[in-house]
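> have a look at this fold, sequence not included:
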C-alpha cells in the first residue's frame, strides 16, 4: 500500500479539526480521508409522508435528503422531462430550430389530444405546430398530443422515440430508467427512480438554460384554450421555476420541482402520494427545509491542491490534483456529522500527464449520503520517465497485482 500526505489544507473551517491522509489502495483508488467535526448539536432529521423523495443542491450535487430514492417508480408525466431533454438536445445540436414545425397526426390527436380525455395541448388534427409551441404544450400544459407529435417528428414513431429516450438516459448515467412512451402514460416496463429524475432535471437546468425557462412559464394558450402551469410550486412565490408533475393510478401523485433562493438552487422529487395537495405540500416542505437548514462550508479553494495521484512510468511518481471550482459542501446547521472525502480514480495514472488533465474525482460523503462529487485535474505535467523508472514502476505494479490476487483468495 502506497501512502502519501495530502498537500492541501481545507480553508474556512476555523472551529473544526482537520485530518487528511492520501492512500493508494490495492483496489486502484486513492482515498483522502477528511474528518470534520462541525459542532456539538445533533443534526435534526426530516420526515415526509412521500414514499419516495430526494432533495439535492444543484451547485454541489449534494443530496440533502433521500427516502427510497433508488426504488423503481412509474414516472407518469414526469417522463416528459426526458421527452423535453431529447428535443432540447436536437435543438442544441442544430438539427432542429424553434421555428420548425411538426404535424399533428391522427395518432397524436386521438391518443393524446382532445378525444383522449387526458392532459392535452388541444392541437388540431392535421395542423402543423411550431416546435417552440410544442415545447410549451409539453412543459406547461403537459400535453400528451404535443409529446407524441414531437416523438413522431423526431423519430418517426413514439416507439422509436422511446428508445431514444432510454438511450439518452444511459448516456447521462441513468442506469435504471426505462422509457416506453413520450407521454408517461402507464406501461409496465416504464420505470425510473427519484434520484434519476433529479439527475435528469439537473442536466436539463444546466445544459439548456435558454430552453429550461419554459418550465417556469405560468400559463400557455393554444387553440384559444388557456391553461395554467400544472406545477403548483410555480404559483407559491418560493423561487420555483420548474419542472413537472405526474399522475397515473399506478404511480400516485408525483412532482419534480426546482427553486432558487439567495443564489442557491435545489431540486426536489416526491412520488407515490395520495393527492395533488399532498404532493404540493410535501415538495414545498422539503424545499423550505433545505433552504432553511443547510449552509455551505468551504473545504478547498479553487485551484488549491487537494492531494496526490500516483503516476505510472513517469519522471515523477505522483502529481498533485485540484478542483477548478471552490470545493464546498452543505452541512446542516449545528450538525456534528462526519465528512469523509476520497480521491477516486482507476490507477495508477499512466504518463505522460498534461497539466489541467482530468485524472480523478473528489467524492465526499456525509454519513451514508454522498455530499459532493467533483472532477479533479492535474496541476502540473509529468513526462514519461526513463527506462529504469518505468521498469521500477512495472515491478511495483506486478507486486500490487500479486497482492490483489492473494487478498481476493482470502
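Received it, and whenever you're ready, just let me know what you need. Since we're looking at a predicted model, the values are computed, not measured.
> C-alpha from now on. contacts and neighbour counts both.
OK.
> now do the same for the spatially closest residue to residue 276 that is not a sequence neighbour: helix, strand or coil?
When the adjacent residues along the chain are set aside, residue 276 lies closest to residue 253, with 6.0 Å between them (C-alpha to C-alpha, 6 or more residues apart in numbering). Counting by DSSP: H, G, I helix; E, B strand; the rest coil, the backbone at residue 253 sits in strand.
> need the contact list for residue 323.
302-306, 374-377 (C-alpha atoms under 8 Å, 6 or more residues apart in numbering).
> buried among those? Need that as a selection in ChimeraX.
In ChimeraX, this line selects whichever of these come out buried by 16 or more other C-alpha atoms under 10 Å:
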select :303,304,305,306,374,375,376,377
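> between the contacts of residue 323, which is closest to residue 178?
Checking these against residue 178 by C-alpha to C-alpha gives residue 374 as the nearest, at 26.7 Å.
> what distance do you get for the closest one to residue 22?
17 Å (C-alpha to C-alpha, to the nearest Å).
> need the nearest residue in space to residue 358, chain neighbours excluded.
Leaving out its chain neighbours, the residue that sits closest to residue 358 by C-alpha to C-alpha, 6+ apart is residue 377, at 4.3 Å.
> in a helix, the one you found, correct?
No. According to three-state DSSP, residue 377 belongs to no helix; its state is strand.
> gap between it and residue 291?
Taken as C-alpha to C-alpha, the span from residue 377 to residue 291 is 31 Å.
> helices of the stretch 251-400 of the chain, start to end?
Taking DSSP state H, counting those that start in this stretch as the criterion, the stretch 251-400 of the chain contains helices spanning 276-293, 387-409.
> got the buried residues for the first one?
It stands for helix 276-293. Neighbour-count burial for helix 276-293 [16+ other C-alpha under 10 Å]: 276, 278-280, 282-284, 286-287, 290-291, 293.
> circling back: need the helices of the stretch 251-400 of the chain in TSV (columns: distance to residue 166).
Formatted as TSV, the helices of the stretch 251-400 of the chain follow (distance: least, C-alpha to C-alpha, whole Å):
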stretch	distance to residue 166
helix 276-293	26
helix 387-409	36
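> quick one, which of these is nearest to residue 210?
helix 276-293 (23.8 Å).
> pull the distance from that closest one to the chain's centre.
19 Å (C-alpha atoms, centre = their mean, to the nearest Å).
> over to stretch 135-147?
With C-alpha atoms, centre = their mean, you get 23 Å for stretch 135-147.
> take the one below as the second:
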C-alpha cells in the first residue's frame, strides 16, 4: 500500500492573484504612551495589535483583584458558593482593609455578615481591600491559602510570569505579573464569566450608606468601555486594564506604570481608539463551510468536502481582508473509510509575509468503504499513481 504522501496546493481567495501594484493598506505607527508597559489585544482572537514591554515583570497593585473576582466567579459556577451566601467580615479583614487601614475600602463593619454578590461589587467597583480579604478568608480559610489558589488558577490560564502573594495587590515581595498575563486574565473574565463581568461596567455602588464611584474614569467618558479595573500603589504607579466593544469587536488594553490617574486613562483611550480605527476582526470562514474537496480512494464516493471545526476569525488592518491569501494542503492519498471530523489537511492564512494562522482541514462527512471489486480497482490505480510520483521525483 502506498505510504508516501504528497500535498497539493489550492488557492482559495481570488486575491492570491492580486498584481504587485495593488493598493496596500496603510496603518500608521501606534501612539506613543507614557506607560512603562502596555498591550492591546482583540478579546476574541487574542491578536496582539500593539505591545511594549509586555513581558516585563511588574507589580499589579489592585489589578490583582481581577483574579480575586475571577476565582469567586469560578466558585459560584462550580456550586461551591452562591451569590447570596453570607460572609463573616473578620477583625483582620477590617483592620487591614477597612476604613481604619487608609486604603481603598468598601467600609465594611467588623464581624458583620455580607452577601457574596455585594462583596464582589465591593471588590470590582470600589476596589475594597476589606471585601477582597473577607472573600479570600471565606473561600480558602486564610489569605495565604487563597493566594495559592490564585497561583494555581494563573497557571491554568497560562499566566506563566505571574505570582500572587495576596488577594488585594498590596505590595509584597514576589507579587508580580506582566501586561501580557493581565490581558490573558482579562480575556478569561470576559469570556468565562460574562454575567459577573457585567459588574465591571457599573459606575457606582452604595454600601453602608456610602456611595462610591468606579475608579475607571473611561466608563464615564466613553460609552463603548464596559470595564475593567484600576490599580495604584507608589511602587507600581497608576495602572489600568480596560475593555471596550464597538459593533462585534472587543478590545482589551493593559497600561502599567504611569505617573497619574489621568495618564493611565489617556494612554488607555489612545490604545483603544487606535485599535478600533485601524483594525477589524473578520470572519473568513464559518464552521462547517465547505472549503475544498479531496479525492478519496476505495470509497463509495470518490470525493469528500473539507471544512473547519470552528469559525475562523482574524484581526487585521481594516480592508486588508481583501489581500488575505488562503492555501490548502491536502493529503494526496486518502483511503476510505473516512470519518466526519477526520483531519485530512491544513488551511494556511497569510497576509503579505505574515502567517496569520494555520487550521486543520477535516472531513465534512463520512465516506464508507466500497465493495471488493471497486477497492481492488482503486488499488490498481494507486499503483499507477505511485509510479507517476516516482517518475516525477
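Received the coordinates, thanks. Here the structure is a predicted model, which is why all the values come from computation and not from measurement.
> one step back: so what does the residue nearest to residue 276 of structure 1 match up with in structure 2?
Aligned by TM-score structural alignment, residue 253 of structure 1 pairs with residue 238 of structure 2.
> give me the residues contacting stretch 94-109 of structure 1.
Contacts for stretch 94-109 of structure 1 (C-alpha under 8 Å, 6+ apart): 90-91, 115-116, 123-132, 144-146, 148-150, 153.
> hmm, I was thinking of stretch 249-261 of structure 2
34-44, 60, 179, 182-183, 186-187, 236-245, 264, 267-268, 271-272, 275-276, 280-281.
> now restrict those to buried residues only.
34-44, 60, 179, 182-183, 186-187, 236-245, 264, 267-268, 271-272, 275-276, 280-281.
> so how far is residue 349 of structure 2 from residue 368 of structure 2?
Taken as C-alpha to C-alpha, the span from residue 368 of structure 2 to residue 349 of structure 2 is 31 Å.
> let me fix that: residue 118 of structure 2
On the measure of C-alpha to C-alpha, residue 118 of structure 2 and residue 349 of structure 2 end up 47 Å apart.
> these two: who's more crowded?
Applying other C-alpha atoms under 10 Å to residue 118 of structure 2 and residue 349 shows that residue 349 carries more neighbours, namely 21 against 18.
> so the more buried one is in contact with residue 325, correct?
Yes. Counting by C-alpha atoms under 8 Å, residue 349 of structure 2 does reach residue 325; the two are 5.8 Å apart.
> how about the strands in the stretch 101-250 of structure 2?
Residue ranges of the strands in the stretch 101-250 of structure 2, as given by DSSP state E, counting those that start in this stretch, are 113-115, 204-207, 210-213, 225-233, 237-246, 249-258.
> where does the second one end up in structure 1?
When strand 204-207 of structure 2 is aligned against structure 1 using TM-score structural alignment, it corresponds to residues 219-222.
> quick one: residues in contact with that stretch.
Contacts for stretch 219-222 of structure 1 (C-alpha under 8 Å, 6+ apart): 121-123, 136-137, 140-141, 226-229.
> drop anything exposed from those.
So, by 16+ other C-alpha under 10 Å, the buried ones in those are 121-123, 136-137, 140-141, 227, 229.
> list the residues that contact residue 214 of structure 2.
Residue 214 of structure 2 touches 125-126, 202-205, counting by C-alpha under 8 Å, 6+ apart.
> in TSV, list those along with distance to residue 94 of structure 2.
Shown next, in TSV, are those (distance: C-alpha to C-alpha, whole Å):
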residue	distance to residue 94 of structure 2
125	18
126	15
202	24
203	24
204	22
205	19
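> which of the residues you listed sits closest to residue 228 of structure 2?
Nearest member of these to residue 228 of structure 2, counting by C-alpha to C-alpha, is residue 125, at 9.1 Å.
> for structure 2, which helix is longest?
helix 372-392 (DSSP state H).
> if we can go back for a sec, so the residue nearest to residue 276 of structure 1 sits against residue 246, correct?
Yes. The pair residue 253 of structure 1 / residue 246 is scored as a contact, 6.0 Å apart, by C-alpha under 8 Å.
> excluding its backbone neighbours, what's nearest the most centrally placed residue in structure 2?
With distances taken as C-alpha atoms, centre = their mean, residue 187 lies nearest the centre of structure 2, 3.9 Å away. Nearest-residue entry for residue 187 of structure 2: residue 43, 5.7 Å, with adjacent residues in sequence omitted and distances by C-alpha to C-alpha, 6+ apart.
> residue in structure 1 matching residue 123 of structure 2?
In structure 1, residue 123 of structure 2 lands on residue 138 (TM-score structural alignment).
> err, residue 98 of structure 2, not the other one
In structure 1, residue 98 of structure 2 lands on residue 113 (TM-score structural alignment).
> likewise for residue 229 of structure 2?
Match for residue 229 of structure 2 (TM-score structural alignment): residue 244.
> distance of its match relative to residue 327 of structure 1?
31 Å.
> compare the two (neighbour count), which wins?
Per other C-alpha under 10 Å, whichever of residue 244 of structure 1 and residue 327 has more neighbours is residue 244, with 29 against 24.
> for the more buried one, which residues are in contact?
77-78, 80-81, 139, 142, 215, 230-231, 255-257.
> which one of those residues is nearest to residue 161 of structure 1?
Using C-alpha to C-alpha, residue 80 comes nearest to residue 161 of structure 1 of the contacts of residue 244 of structure 1, at 12.0 Å.
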